[in-house]
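Trainee: whatever this is, show me its structure:
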Amino acid sequence: MPRVLLIEDDPAVRDGVALALRRQDHEVAAAETGEEGLERLRSFRPDVVVLDLMLPGMPGLDVCRGMRALDQTLPIIMATARGDDEDIVVGLEAGADDYVVKPVQARVLDARIRAVLRRAAAGGAEAGIPKIETYGDLAVDRAGFAVSLRGVPVPLAPSEMRLLLTLSASPGQVFSRQQLLEAVWEHSYHGDSRLVDACVKRLRAKMGDSGHIQTVRGFGYRFAAR
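Mentor: Purely as a prediction, here's the structure:
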């Protein structure tokens, strides 16, 4: 059973979402505040976190950053009020892998949870592709689901890893944001290009000034095999 840590301050929402997830075969631990959520992260060891951005005391964005400091690879799905575009962008840049809008629909949340867990579990094992590829000082181990820069491991969240694997599998090919949404997040009709842009920004920051991920204005992104 997937272990889900739900951090939500509204008791009615928290209990309703937790009940719905349990009915969908998830093991759920719930927390009311960000501080409690960080404590449960250590004791419960979840497979994925569902994090409300609007929390009393410690803001959700700080909780997200704190969790990323503790675990770079833990999938985080943030919940945000409809129309809070700025919060969505900032949350994604803080390290969230995906988001859902409130009121949270149980089926949508279940689908997002299972999608992000599939990305984490699938790793980079892809038949017919060499296990380790090197691009200058960047090494991508597809089978081992690992990346190193100048010999130093680079911890990546599942969405960051899948994005890098997708781009680097076809060096020079330009991918539109919609293509990347479908390949990395499994979003089609309801895809949001902000997921791609925020993930690219985080990935570039972790990869330093390698210059491998290039923006093609008006089209999308490509991987330059320097």
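
Trainee: every contact and neighbour count from this point should use C-alpha atoms.
Mentor: Will do.

Trainee: just give me the residue closest to the centre of this structure.
Mentor: Note on the chain: the residue nearest the mean C-alpha position is D97, at 1.9 Å, using C-alpha atoms, centre = their mean.

Trainee: ok, now which ones touch it?
Mentor: Applying C-alpha atoms under 8 Å, 6 or more residues apart in numbering, one finds that D97 lies in contact with 75-77, 116, 157-159, 195, 199.

Trainee: V100 too?
Mentor: Here V100 is in contact with 77-80, 108-109 (criterion: C-alpha under 8 Å, 6+ apart).

Trainee: one more sequence to fold, the one below, so I can look at both together:
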Amino acid sequence: MPHTLLLAEDDRAIRQALQRALTLEGYDVTAVDDGVQALAQGHLLCPDVLVLDVMMPGIDGLQVCRVLRAEGDRTPILMLTARVETADRIAGLDAGADDYVAKPFDVEEVFARLRALLRRADHRPDGEASAGNPLVVADLRIDGRARRAWRGERELELTRTEFDLLELLARNSGIVLDHPTIYDRIWGYDFGLGSKNLAVYVGYLRRKLDTPDTPALIHTVRGVGYVLREA
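Mentor: Down below sits the predicted model:
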């Protein structure tokens, strides 16, 4: 059975071209042109994955994400955005998106990111994250079965990608993971040497983990990657 995909994009040319390309790639695509329809069709169709434009009339893509996540909907969401500043990317992650592609985009990159999101969704909850006892590093505790994490007594509100990244680093506590390894384990492919995608996710994860009263857990090893360890 083909994966069902809901596409919400208000630019007619982009919507039609992307719908055609995704259909040829084997997806069962439903396309709409605003956020109101995206929410309605999302509730009706229960798609395997959503592709949402950020800027849409009525309800924008960020608000669609917030509503779905507030309802407990964990469907993977890929955002399409013309905004490339770090703050705009962070806004998408904070709203509940799992990944994003900046316009103008290469359709092959969209395909790759969708494959990675679907692989990760298909592998839950029976994959590595659900095995064994909760992970504990310093005052960080991660429950893979429930997909919940705490720093001390404070529960962390994490997106799917943030949780996967934090868990990967915690399972390899004290070990420096290089960029290609992290890209392969979290996204299933390499974004390329010029990508800042990983740095954005790490930065936002740090903002959720650290407070002025707690030591940093995720450390940058310049030119190599990242490591999670006690201070």
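
Trainee: just to revisit the earlier point, can you lay out the contacts of D97 of structure 1 as TSV showing distance to V4 of structure 1?
Mentor: TSV is the format used below for the contacts of D97 of structure 1 (distance: C-alpha to C-alpha, whole Å):
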residue	distance to V4 of structure 1
P75	10
I76	10
I77	10
V116	12
A157	17
P158	16
S159	18
L195	21
C199	22
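
Trainee: narrow those residues to those in strands?
Mentor: Judged by DSSP state E, strands contain the following of these: 76-77.

Trainee: switch the contacts of D97 of structure 1 over to JSON lines; also include distance to A225 of structure 1 and neighbour count.
Mentor: Below are these laid out as JSON lines (distance: C-alpha to C-alpha, whole Å; neighbours: other C-alpha atoms under 10 Å):
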{"residue": "P75", "distance to A225 of structure 1": "28", "neighbour count": "25"}
{"residue": "I76", "distance to A225 of structure 1": "30", "neighbour count": "27"}
{"residue": "I77", "distance to A225 of structure 1": "31", "neighbour count": "25"}
{"residue": "V116", "distance to A225 of structure 1": "27", "neighbour count": "24"}
{"residue": "A157", "distance to A225 of structure 1": "22", "neighbour count": "24"}
{"residue": "P158", "distance to A225 of structure 1": "22", "neighbour count": "26"}
{"residue": "S159", "distance to A225 of structure 1": "20", "neighbour count": "26"}
{"residue": "L195", "distance to A225 of structure 1": "24", "neighbour count": "23"}
{"residue": "C199", "distance to A225 of structure 1": "19", "neighbour count": "24"}
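
Trainee: ok, the contacts of D97 of structure 1 vs K131 of structure 1, which is closest?
Mentor: Nearest to K131 of structure 1, judged by C-alpha to C-alpha, of the contacts of D97 of structure 1 is P158 at 18.0 Å.

Trainee: please say which position in structure 2 the closest one maps to.
Mentor: Aligned counterpart of P158 of structure 1 in structure 2: R160 (TM-score structural alignment).

Trainee: how much space separates that match from P215 of structure 2?
Mentor: As for R160 of structure 2, its distance to P215 of structure 2 is 24 Å (criterion: C-alpha to C-alpha, to the nearest Å).

Trainee: which stretches in structure 2 count as helices?
Mentor: All helices of structure 2, identified by DSSP state H, fall at 12-24, 35-45, 61-70, 86-95, 107-122, 160-171, 179-186, 197-209.

Trainee: Provide a list of residues in contact with the nearest residue to P76 of structure 2 once chain neighbours are set aside.
Mentor: What sits nearest to P76 of structure 2 in space, not counting adjacent residues and going by C-alpha to C-alpha, 6 or more residues apart in numbering, is V49, at 5.1 Å. V49 of structure 2 makes contacts with 3-6, 75-78, 114, 118, as judged by C-alpha under 8 Å, 6+ apart.

Trainee: now tabulate these in a markdown table and tack on distance to I14 of structure 2.
Mentor: Listed next are the contacts of V49 of structure 2 as a markdown table, based on distance: C-alpha to C-alpha, whole Å:
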| residue | distance to I14 of structure 2 |
| --- | --- |
| H3 | 21 |
| T4 | 19 |
| L5 | 16 |
| L6 | 14 |
| T75 | 23 |
| P76 | 21 |
| I77 | 18 |
| L78 | 15 |
| L114 | 17 |
| L118 | 22 |
